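Novice: Next input, structure requested:
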Amino acid sequence: MILAADLDEIDCRLLTLLQHDGRISNQELAAQVGLSPSPCLRRVKRLEDLGYIRRYVALADPVRLGLGLLAYISVRLDKSSRAGHEAISGFAQAVQDWPEVIQCYAMSGDMDYLLRIQVSDLAAFSHFAMETLMRHPAVVDIRSSFALLSIKETTELPVQPGQGASS
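Specialist: The predicted structure is shown next:
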């Protein structure tokens, strides 16, 4: 397995450019990293095959789609009973079916999960929180925070040669 520590400067530049613009042409990409098109294409294919590039997506504008409310919800689950343990195992699966949940992370600390929710407005948030989230049998407590202003939002990861996990 090749790890980030094994990526060279050109691999890192390819990843950086593709994260910024996944629709860049191979010719333009090759020119920007100083390769001819064929070797550039082979390197990109290698990065895809090794899993450094998971997929290509279009990033939709939530406000234009009428989803202007961004909220984060910390969730605490009931872990005290056998029934609670069964409900917990179903929580991660249930989250997959909730379209309002854009991201979900298992967390350390006093809360078990952190959800990123994108909805149209406070009424939609309230409906999701009360009718979906709080009705899940494992959920015992939630804490909500609302984004007031986006200061920085990116999907681009910092990529540098020699960084990352080692074998």
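
Novice: For the rest of this, base every contact and every neighbour count on C-alpha atoms.
Specialist: Noted.

Novice: nearest spatial neighbour of the residue lying farthest from the centre of the chain, skipping sequence neighbours?
Specialist: When distances are taken from the C-alpha mean of the chain, S36 lies farthest, 32.6 Å away, according to C-alpha atoms, centre = their mean. Of all residues not flanking S36 in the chain, A30 sits nearest, at 5.6 Å (C-alpha to C-alpha, 6 or more residues apart in numbering).

Novice: Check V159 too.
Specialist: Nearest non-adjacent residue to V159, counting by C-alpha to C-alpha, 6+ apart: C12, 5.6 Å away.

Novice: Just confirm that neighbour is within a helix.
Specialist: Yes: read with DSSP: H, G, I helix; E, B strand; the rest coil, C12 is one of the residues of a helix.

Novice: how far away is it from R23?
Specialist: As judged by C-alpha to C-alpha, to the nearest Å, C12 and R23 stand 17 Å apart.

Novice: let's see this one next to it:
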Amino acid sequence: MTAAPDSVRLDETDRRILRALTAEGRLSNADLAARVGLSPSPCWKRVRALEARGVIQGYGARLDRAALGFPETVLVNVTLESHTEDTLARFGEALAAVPEVMQADLVTGDDDYLIRLAVAGTRHYESFLRDALYRIPGIRHSRSSFVLRELKSETSLLDARPWP
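Specialist: Next up, the predicted model:
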């Protein structure tokens, strides 16, 4: 198996550091070093190197959307009328300004965008359509699916391998 051309090579110690931080991002450097079998100084240097190389992009808390009043997830497929750079840029900027949009991706296939949205329920979703999405010019059509149950949500790909 070969890695993607722009991927970063990680040794097993780097992977142990990343697994520990992915599981518990608030670990002190001393605790992290003890978990991965390093002394604090080399551990700190490795973490800083992983940050500098862009492998670690930041640290944050995982929030419970339901506790914040947004228990429902909607996947919205959007097709635009045109595909000029200007149209794509304006659509992307408009989506970025909507706080309920958790993720928006330009995709291949029949649709142009796949949007992951957090909402309080169907009325909130209707409001999103009316007051946000359908006010963005250039939409040909959209399709939606409410997520019934999230089966997996993973940000760490440490155990994934590229297909040959």
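
Novice: Over in structure 2, tell me which residue corresponds to the residue nearest to S36 of structure 1.
Specialist: A30 of structure 1 maps onto A33 in structure 2, with residues paired by TM-score structural alignment.

Novice: returning to that earlier point: if you count surrounding residues, which of C12 and R23 of structure 1 has more?
Specialist: Using other C-alpha atoms under 10 Å, the more surrounded residue of C12 of structure 1 and R23 is C12, with 19 against 13.

Novice: May I have the secondary structure class of L114 of structure 2?
Specialist: Three-state assignment for L114 of structure 2 (three-state DSSP): strand.

Novice: What does it correspond to in structure 1?
Specialist: The equivalent of L114 of structure 2 in structure 1 is L114 (alignment by TM-score structural alignment).

Novice: if I pick its match, what's in contact with it?
Specialist: Taking C-alpha atoms under 8 Å, 6 or more residues apart in numbering as the contact definition, L114 of structure 1 lies against 72-75, 104-107.

Novice: which among these gets closest to P137 of structure 1?
Specialist: Proximity of those to P137 of structure 1 (C-alpha to C-alpha) peaks at V75, which lies at 12.3 Å.

Novice: right, and out of the contacts of L114 of structure 1, which lies closest to D141 of structure 1?
Specialist: Looking across the contacts of L114 of structure 1 and measuring by C-alpha to C-alpha, the closest to D141 of structure 1 is V75, at 5.9 Å.

Novice: What lines up with the closest one in structure 2?
Specialist: So, by TM-score structural alignment, V75 of structure 1 is matched to V78.

Novice: Excluding chain neighbours, give the residue nearest to its match in space.
Specialist: Distance criterion C-alpha to C-alpha, 6+ apart; nearest residue to V78 of structure 2, sequence neighbours excluded, is S142 at 4.4 Å.

Novice: looking at this, that neighbour is in a strand?
Specialist: Yes: when three-state DSSP is applied, S142 of structure 2 is found to be in a strand.

Novice: secondary structure element for the spatially most central residue of structure 1?
Specialist: Computing the C-alpha centroid of structure 1 and ranking residues by C-alpha atoms, centre = their mean puts Q103 first, at 5.8 Å. Using DSSP states H and E, the element containing Q103 of structure 1 is strand 101-106.

Novice: Just the buried residues out of the contacts of L114 of structure 1, in ChimeraX syntax.
Specialist: A single ChimeraX command selects the buried members of the contacts of L114 of structure 1 (16 or more other C-alpha atoms under 10 Å):
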select :72,73,74,75,104
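
Novice: Cool, thanks, talk later.
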